[in-house]
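Participant: below are the sequence and a predicted model; questions follow.
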Amino acid sequence: MYTTLKEECYEANMQLPQLGLVLFTFGNVSAVDRERAVFAIKPSGVPYEALRPQDIVICDYDGKIVEGTMRPSSDTKTHALLYKTWPKIGGISHTHSTHAVAWAQAGMDIPIFGTTHADHTHQDIPCAPALTDEMIQGDYEYETGNQIFDVFAQKGLLYNEMEMVLLQNHGPFTWGKTAEKAVYNSAVLEELAKMAYLTLQINPNTPRIKDTLRLKHYERKHGTNAYYGQGC
């Protein structure tokens, strides 16, 4: 019944080790079917080399299993809440990639220093504060989603413009119109995190990119009159 959705999710998950974004069983990707209000997600703790399309678990927007014999990712409730709240995303990726995690562990936003960053998003990449003890000891994965919503509200960010976030002491979540795009954003985030780290090593006082250049690069790729690429 969900063969195509499982295949999409499987292929996206297999990109994580290929892109060097995960080790061992770290990370997970999900893909949503909006018409049927379900999403597919990697099963918990299964090594990528052993993962098969039929192992992928189907859940509803409350994180309950609809189809599958394996336990879904421990981050399933976070994925479920993001899908339930943000209707235009089609896939979610969560990794523990080195440089993105380093910024998350430092509890710092990733500053926008150059046009590579601006080509993908026009703001600093936000780092949501650490969860409170009550949130951690309560419904942890669900509250992780709420923490993402809170930092977006506080910073006035739109989820369709900023498709990535860090969680302090934890790591990155990214999303996109498809699971493949969510993985793409995970790879981009890791590269931006690495570039920003190296920039500050060279010059700790590096200023952020000027507004005119920042907006020019974002708008030419994502704006109303975008002219990057070949179009339809």
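Facilitator: Alright, I've got the coordinates.

Participant: rest of the way, CA atoms for contacts and neighbours
Facilitator: Noted.

Participant: quick one, helices of this protein?
Facilitator: For the chain, the helices defined by DSSP state H occupy 3-18, 76-85, 98-106, 115-118, 133-137, 140-155, 179-202, 211-222.

Participant: second one coming, line it up with the first:
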Amino acid sequence: MSAYKYLKEEVYEANMELPRKGLVLYTFGNVSGIDRQAGVVAIKPSGVPYEELRVEDIVVVDLDNQLVEGAMRPSSDTKTHTLLYRHFNTVGGICHTHSTHAVAWAQAMRPIPNLGTTHADHLVASVPVTDVMSDEAIKGDYEHETGLQILDKFKELDLSPEEVEMVLVACHGPFTWGKTPAKAVYNSAVLEELARMAYLTLTINPATPAIKQSLVDKHYFRKHGKDAYYGQGC
């Protein structure tokens, strides 16, 4: 029996939620999860269709990308995941998709503006987009450089990965994260809906302004922080 059975099962279930939510086609995406005490990451194997994926196929690597367990190659995005885990210390799961509307914003190289309360319910800022990767970086360790692009943008904008759990990689697509793999997938679904809503809003009225700060604060902090009152509590 695998020493990481619990983690592989959790990551498998999170991966299988992607096609159920319409966030992936064929092999377009991956979810990982981390056991920080053991120092290992479980992630979808590269290029395996979701309808063929099994729990035992999930690959386990360490934070230096060395294979710990598994018969298949891990996702080609593994180095992006492990770099984010090394720098975003509270993250327990990471998700990458090529969902249609989020990718459209990434390809347009535009952040998704905060236009309404649905967006404000989930984060106080626009969904950031990274800079376009240089030719030198593309020719180098591409997946590692993708992670650096994300880290650089969060540093530039002084964003907290706990408050902004999503990003667009310019010309590529979205990455999201959360305390668990399931929460990372949840955030991917939310991001796709925010991207779709913003696209429709700006199609109807290209001059739509950002939501005013008082509404951002009301909607965000009624769900987050010590004074949150949305839902049923613990």
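Facilitator: Noted; the coordinates are in hand. All values derive from a computational prediction rather than experimental measurement.

Participant: what's the counterpart of residue 26 of the second structure in the first structure?
Facilitator: Aligned by TM-score structural alignment, residue 26 of the second structure pairs with residue 24 of the first structure.

Participant: ok, so what distance separates the residue nearest to its match when sequence neighbours are not counted from residue 201 of the first structure?
Facilitator: Spatially, and ignoring its direct neighbours in sequence, residue 24 of the first structure is nearest to residue 47 (6.0 Å; C-alpha to C-alpha, 6 or more residues apart in numbering). As for residue 47 of the first structure, its distance to residue 201 of the first structure is 35 Å (criterion: C-alpha to C-alpha, to the nearest Å).

Participant: quick one on the thing from earlier: want to throw the helices of the first structure into a markdown table with mean neighbour count and distance to residue 59 of the first structure?
Facilitator: Shown next, in a markdown table, are those (neighbours: other C-alpha atoms under 10 Å; distance: least, C-alpha to C-alpha, whole Å):
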| stretch | mean neighbour count | distance to residue 59 of the first structure |
| --- | --- | --- |
| helix 3-18 | 20 | 11 |
| helix 76-85 | 23 | 8 |
| helix 98-106 | 21 | 27 |
| helix 115-118 | 20 | 34 |
| helix 133-137 | 12 | 23 |
| helix 140-155 | 17 | 15 |
| helix 179-202 | 20 | 15 |
| helix 211-222 | 16 | 32 |
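
Participant: dump those into JSON lines; add distance to residue 65 of the first structure as well.
Facilitator: JSON lines is the format used below for those (distance: least, C-alpha to C-alpha, whole Å):
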{"stretch": "helix 3-18", "distance to residue 65 of the first structure": "14"}
{"stretch": "helix 76-85", "distance to residue 65 of the first structure": "10"}
{"stretch": "helix 98-106", "distance to residue 65 of the first structure": "29"}
{"stretch": "helix 115-118", "distance to residue 65 of the first structure": "37"}
{"stretch": "helix 133-137", "distance to residue 65 of the first structure": "23"}
{"stretch": "helix 140-155", "distance to residue 65 of the first structure": "16"}
{"stretch": "helix 179-202", "distance to residue 65 of the first structure": "19"}
{"stretch": "helix 211-222", "distance to residue 65 of the first structure": "36"}
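
Participant: those helices: which one's closest to residue 228 of the first structure?
Facilitator: Minimum separation from residue 228 of the first structure across those (C-alpha to C-alpha) falls at helix 211-222, 5.0 Å.

Participant: residue nearest the centroid of the first structure?
Facilitator: In the first structure, the C-alpha nearest the mean C-alpha coordinate belongs to residue 174, at 1.1 Å (C-alpha atoms, centre = their mean).

Participant: quick one: map it onto the second structure.
Facilitator: Taking TM-score structural alignment for the superposition, residue 174 of the first structure sits opposite residue 176 in the second structure.

Participant: next: residue 43 of the first structure.
Facilitator: With TM-score structural alignment as the criterion, the equivalent of residue 43 of the first structure in the second structure is residue 45.
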